[in-house]
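S.K.: sequence plus predicted model, see below.
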Amino acid sequence: MSSADAAPDYSYLGGVAAQLRAPGSSPSGANDWRCRPDARHPQPVVLLHGLSNDTITWNTMSPVLAGAGYCVFTTTYGLGWLGPVGAVTTAQESARQISAFIDRVRAATGAAKVDLVGHSMGGAIPFYYLNHLGGRAKVDDYIALGAPLHGSDLSGVQTAFAGLLNIPGAARQCGGPCQFNTGSPFLRVLDPDPRRSPDVDFTMIVTRYDEVATPYRTGLLRGPNVRNVVLQDRCATDYTEHYEMTADPIAVREVLNALDPTRARPADCTTVLPFVGPVR
């Protein structure tokens, strides 16, 4: 059985193991530049990590989506002072890199639009792409998991260390992560208002046990083109936190439902533990 045919590993730790085995490699199912969308899957899916990389973040989601028939593409954007960890450049620079990657995907596949699935900052930075880089005409579905759309206090850590951000140059060196602190002026520039993109369908997925994008409601939006999903409303025994979200089978099912509502079905409720995944 090839890695592409293997059963998905619904665990964040599986992504960590993949990074240790083959640092910086594309996750299984991603970046087949010969893939062409079909009538059932008309848009290629672009997966965008947060403060991580595509190897770790999309170890589960990528092969599941590819197995469902989607053309899947990933990239690690925003590399800088944290080595293999992306999304550390400014959000503006990360958005420019995302824009260029989306154009590359569109050119390769012949698709006019893509579907975006983003985790954490990867679910928030694309609003800059929509609002300031001409992305509205190039995106059909926008799906975010645990996105700090209205800022995050990092479970109170940001408040405790707020004084450090006043050191000259500290926020600039920190880049994207500091731009999503609660009260950051950048949030007004980002302007995550779905009404500005009426032709885009937004699905915002959050967990009440998020320890990074906090309070968890920072990942929710209001608008006629928005569907908000709180994972514990789907399954009370889903204890996933921020990092496990992209491997959580319940969250993965919600992503599939958002990509193809005509074939949506409820997730199978099970016990999902932080980092580890579902209890067997």
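M.R.: It's in.

S.K.: from now on I want contacts and neighbour counts done on CA atoms only, so please keep to that.
M.R.: Will do.

S.K.: ok, residue 174 - contacts?
M.R.: With contacts defined as CA atoms under 8 Å, 6 or more residues apart in numbering, the neighbours of residue 174 are 88, 89.

S.K.: show me what counts as buried in the helix or strand hosting residue 64.
M.R.: Using DSSP states H and E, residue 64 sits within helix 61-67. By 16 or more other CA atoms under 10 Å, the buried positions in helix 61-67 come out as 61, 62, 63, 64, 65, 66.

S.K.: alongside the first one, take a look at this:
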Amino acid sequence: MRKPVIAALVAAVVLALQALSPAGAAGTSTYRSTSHPVLFVHGYNGSAQNWDTMVSRFKNDGWPVSHLDQWQYDSRQSNATTARQLAAEVGRLLVSTGASKVDVVTHSMGGLSSRHYAKNLGGGAEIDAWVSLGGPNHGTDTANGCLDASCYEMRIGSDFLTALNSGDETPGSPRYATWWSPCDAVINPDSSVSLAGADNRQTTCLGHNGLLTDATVYTQVRDLINS
């Protein structure tokens, strides 16, 4: 009678260990040894914690903590200043992980500094996949009501955006992708998000911050950067 009991206990322990593993109980890890570290860039008045839900999902899919960088910065300063700081953070992440490139996942205004980095500061050679979730890539009228340097740059027709969008909107070798929602009340017009030469995707009716936590958006982003 003891053997069946022992076998049942062993099976229970195995299941418990599987549940604690990064891949989860089903063993569905999608992380590969060739996967790049991911740098997450929040938006205006945001914080690194904005990414908690998405980062948790990456962890559950096998990404090690060392490869998930929830970066924090002063979102009131010029996006050009942030881009220089971003370049330093990418350099730090590459050294700490031994990777040759990073994937950059951005929300809202976070897309602007990272685009400036890619276009003007050599970032194009260090980014594999670049993702914009609800980015004001061509400006938004909601920026007309704030006065910070970065907010001025988000206004439609600003000097910063005019320069950023001049010529090729998706320069270099990165794989550019954007996600936009028809129910995003922060980015007006909706067409601001899409970039010429990018993989531009429409979501379901999500709010601006809903792009950060929606399970379908996460799966699409994960599959895109891991392809």
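M.R.: Cool, got the structure. Because the structure is predicted, anything quoted here is derived from the model rather than measured.

S.K.: which position in structure 1 aligns with residue 186 of structure 2?
M.R.: In structure 1, the residue matched to residue 186 of structure 2 (TM-score structural alignment) is residue 212.

S.K.: now residue 114 of structure 2
M.R.: Checking TM-score structural alignment: residue 114 of structure 2 goes with residue 126.

S.K.: wait, isn't residue 112 of structure 1 in contact with residue 106?
M.R.: Yes - applying CA atoms under 8 Å, one finds residue 112 of structure 1 in contact with residue 106, separated by 6.3 Å.

S.K.: now do the helices in structure 2.
M.R.: 2-20, 52-60, 79-97, 110-120, 149-153, 159-164, 210-213, 215-225 (DSSP state H).

S.K.: and the gap between residue 176 of structure 1 and residue 151 of structure 1?
M.R.: Using CA to CA, to the nearest Å, one gets 11 Å for the distance from residue 176 of structure 1 to residue 151 of structure 1.

S.K.: circling back: just give me the neighbour total for the match of residue 186 of structure 2.
M.R.: 20 (other CA atoms under 10 Å).

S.K.: hmm, it is touching residue 152, no?
M.R.: Yes - between residue 212 of structure 1 and residue 152 there is a contact at 7.1 Å, judged by CA under 8 Å.

S.K.: picking up where we left off before, list the contacts for the closest residue to the match of residue 114 of structure 2 other than its chain neighbours?
M.R.: Leaving aside its chain neighbours, residue 126 of structure 1 sits nearest to residue 95 (6.3 Å; criterion: CA to CA, 6 or more residues apart in numbering). Residues in contact with residue 95 of structure 1, defined by CA under 8 Å, 6+ apart, are 125, 126, 128, 129.

S.K.: restricted to buried residues, select these in PyMOL.
M.R.: Buried members of the contacts of residue 95 of structure 1, defined by 16+ other CA under 10 Å, are picked up in PyMOL with:
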select buried, resi 125+126+128+129
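
S.K.: need the winner for burial among the helices of structure 2.
M.R.: For the helices of structure 2, ranked by mean neighbour count under the definition mean count of other CA atoms under 10 Å, the leader is helix 110-120 at a mean of 25.

S.K.: could you check the angle that one makes with helix 79-97?
M.R.: 80 degrees (axes from the mean of the first three to the mean of the last three CA atoms, to 10 degrees).

S.K.: what does helix 110-120 of structure 2 contact?
M.R.: 41-44, 79-80, 82-84, 86-87, 104, 106, 123-125, 127, 131-133, 135-137, 164, 171-172.

S.K.: after superposition, how close is it to structure 1?
M.R.: Its aligned residues in structure 1 lie a mean 1.1 Å from helix 110-120 of structure 2 after superposition (mean CA distance after the TM-score superposition for structure 1).

S.K.: tell me how many other residues surround the residue mapped onto residue 155 of structure 2 from structure 1.
M.R.: Per TM-score structural alignment, the equivalent position to residue 155 of structure 2 in structure 1 is residue 181. Number of residues near residue 181 of structure 1 (other CA under 10 Å) recorded here: 23.

S.K.: check contacts around residue 181 of structure 1.
M.R.: With CA under 8 Å, 6+ apart, residue 181 of structure 1 has these contacts: 151, 152, 153, 158.

S.K.: Serialize the residues you listed to JSON lines and add fields for neighbour count.
M.R.: Conversion of those to JSON lines gives the following (neighbours: other CA atoms under 10 Å):
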{"residue": "151", "neighbour count": "23"}
{"residue": "152", "neighbour count": "29"}
{"residue": "153", "neighbour count": "21"}
{"residue": "158", "neighbour count": "16"}
